[in-house]
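[1] Structure here, sequence nowhere to be found:
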């Protein structure tokens, strides 16, 4: 008998470990396909909520935030690239030069969820690719609207939403909910609103958790 599970994937489109974690979760869900039916929801989290619209040079930002040296940054970048390759996600070498504000991307993702038919997941994946693989800005209304159209959403409506304040309150409310419930790093994968798996874990970790929860463990 197939067990239905609700999965809230709390993440930011500018988080490399979120892209890796989603690929791993997809692999785990494929492995437990006959046992688990997942209802997947993407929830907003901003790594840099005070980031200006134009963004900041990435090495400068990471050095200020974590105190990392250029050598450490390059080592981390290569580790992320390798982990991405292992799960089938391509991090474009030298493509990302800036960190951007992602609030409008989250507004668009909120709208996409309301459209159904898996469009929120399609948009999330396309935004990961646009930023990490192609080096495009997830803060650009032009990029966001174009990507929305490419995954089957109404591009004209996406532009209207981005030009307004639509869904801003809803996104802020969800962000605050997860912050107040102790989510301060992402990805955070919450199953049935009770079980938390933190970080871009390997597929095996997600698979084991899904089987245990589905079995009532």
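    Cool, got the structure. What you see is a predicted model, and the numbers here were worked out from it, not measured in a lab.

[2] Going by C-alpha atoms from here, please, whenever you check contacts or count neighbours.
    OK.

[3] What is the longest helix of this structure by residue count?
    Longest helix in the chain by number of residues, with DSSP state H as the criterion: helix 70-87.

[4] Can you show me the strands along the protein?
    3-11, 36-44, 56-57, 98-99, 188-191, 195-198 (DSSP state E).

[5] Out of those strands, flag the one nearest residue 115.
    Nearest of these to residue 115, taken as CA to CA: strand 36-44 at 12.6 Å.

[6] Which residues does the closest one contact?
    By CA atoms under 8 Å, 6 or more residues apart in numbering, the surrounding residues in contact with strand 36-44 are 2-12, 29, 106, 109, 113, 120-121, 171, 174-175, 210-211, 214.

[7] then this one, side by side with the first:
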């Protein structure tokens, strides 16, 4: 939702804003095939019962609808996202990082796709115009791993611990799915103080807290 509100805010600006996506894993230790669902995960992490976890996710789904997004937590498949991040970095080579990021987010939050599965990632990449054989070869090896790790090291240096996180001109930050008006105000204020933007990076990924799960989005 943070990403959607940022996109909407940019549409209101009368000056150009460049958005650069960065890689961030909330839990790098997560297995590719997770034997529990999102409700069980929230229950375990935050000490809530399943009914509370479901109610929290229903609330987040309503919030998503308010900004024009569709979340379906009943079908979300938890997984390790490292290979999905490698795919976004690979897509960047072809000028398709934004498209790949958005497709992965819809696949995960809306369509219930297993974005840790290589066959699924190849299919999603092909849907945005990438060559399936090249993606398959990349995923089979370690290519783009260093690029993902480099982003994660940079996030550590900035003290980033959760997402969504937005860094403007490498020195101003916004965290969480802020209201549209907050993004508009921040962009205008930074433009007045610094002049034309040199960088606005959004850490892409899912963030879950007591209020549910949010994406920048990622």
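    Looks like it arrived, so ask away. The shown structure was predicted, so the numbers you read here are calculated from the model rather than taken from an experiment.

[8] How alike are these chains, TM-score-wise?
    For this chain pair, the superposition-based TM-score is 0.85 by TM-score structural alignment, normalised by the length of the first structure; 193 aligned residues with a CA RMSD of 1.3 Å.

[9] still on that earlier bit, how about the longest helix of the first structure, which residues of the second structure does it hit?
    Using TM-score structural alignment, helix 70-87 of the first structure corresponds to residues 50-67 of the second structure.

[10] returning to that earlier point: adding mean neighbour count, write the strands of the first structure out as TSV.
    Converted to TSV, the strands of the first structure look like this (neighbours: other CA atoms under 10 Å):
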stretch	mean neighbour count
strand 3-11	19
strand 36-44	19
strand 56-57	14
strand 98-99	22
strand 188-191	22
strand 195-198	15
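
[11] Tell me which of these approaches residue 135 of the first structure most closely.
    Using CA to CA, the strands of the first structure put strand 98-99 closest to residue 135 of the first structure, at 8.7 Å.

[12] Next, the distance between the ends of stretch 81-101 of the first structure.
    By CA to CA, to the nearest Å, the extent of stretch 81-101 of the first structure from end to end equals 22 Å.

[13] any idea how far residue 154 of the first structure lies from residue 171 of the first structure?
    Distance, residue 154 of the first structure to residue 171 of the first structure, using CA to CA: 20 Å.

[14] the more surrounded of these two?
    More neighbours surround residue 171 than the other of residue 154 of the first structure and residue 171, with 21 against 15 (other CA atoms under 10 Å).

[15] Against residue 29 of the second structure, how distant is residue 147 of the second structure?
    18 Å.

[16] The two: which has the busier surroundings?
    residue 147 (16 against 10).

[17] That one maps to what in the first structure?
    Match for residue 147 of the second structure (TM-score structural alignment): residue 170.

[18] now swap in residue 124 of the second structure and tell me
    Mapped onto the first structure by TM-score structural alignment, residue 124 of the second structure lines up with residue 147.

[19] nearest spatial neighbour of that match, skipping sequence neighbours?
    Sequence neighbours aside, residue 126 is the residue nearest to residue 147 of the first structure in space, at 6.7 Å (criterion: CA to CA, 6 or more residues apart in numbering).

[20] what about the alignment partner in the second structure of the one you found, how many residues close to it?
    By TM-score structural alignment, residue 126 of the first structure lines up with residue 103 in the second structure. Using other CA under 10 Å, residue 103 of the second structure has 16 neighbouring residues.

[21] Quickly note the distance from residue 103 of the second structure to residue 154 of the second structure.
    Between residue 103 of the second structure and residue 154 of the second structure the distance is 25 Å, computed by CA to CA.

[22] and what of residue 78 of the second structure?
    25 Å.

[23] Ok, residue 109 of the second structure next?
    From residue 109 of the second structure to residue 154 of the second structure the distance is 26 Å (CA to CA).

[24] And for residue 125 of the second structure?
    26 Å.

[25] Compare these two and say which is more crowded by neighbours.
    For residue 125 of the second structure and residue 154, the more surrounded residue by other CA under 10 Å is residue 125, and the numbers stand at 23 against 14.

[26] Just to check, that one is in contact with residue 132?
    Yes - counting by CA atoms under 8 Å, residue 125 of the second structure touches residue 132, with 6.9 Å between them.

[27] aligned partner of residue 5 of the second structure in the first structure?
    So, by TM-score structural alignment, residue 5 of the second structure is matched to residue 24.

[28] That match and residue 202 touch, don't they?
    Yes - using CA under 8 Å, residue 24 of the first structure is in contact with residue 202, at 5.7 Å.

[29] quick one, which of these two is more surrounded?
    Taking other CA under 10 Å, residue 24 of the first structure and residue 202 do not tie; residue 24 has more neighbours (24 against 18).

[30] which residues touch that one?
    Contacts for residue 24 of the first structure (CA under 8 Å, 6+ apart) come out as 87, 200-203, 206.

[31] Now do the contacts for residue 13 of the second structure.
    Contact partners of residue 13 of the second structure, counting by CA under 8 Å, 6+ apart, are 184, 188.

[32] Any figure for the gap between it and residue 5 of the second structure?
    From residue 13 of the second structure over to residue 5 of the second structure the distance is 13 Å, taken as CA to CA.
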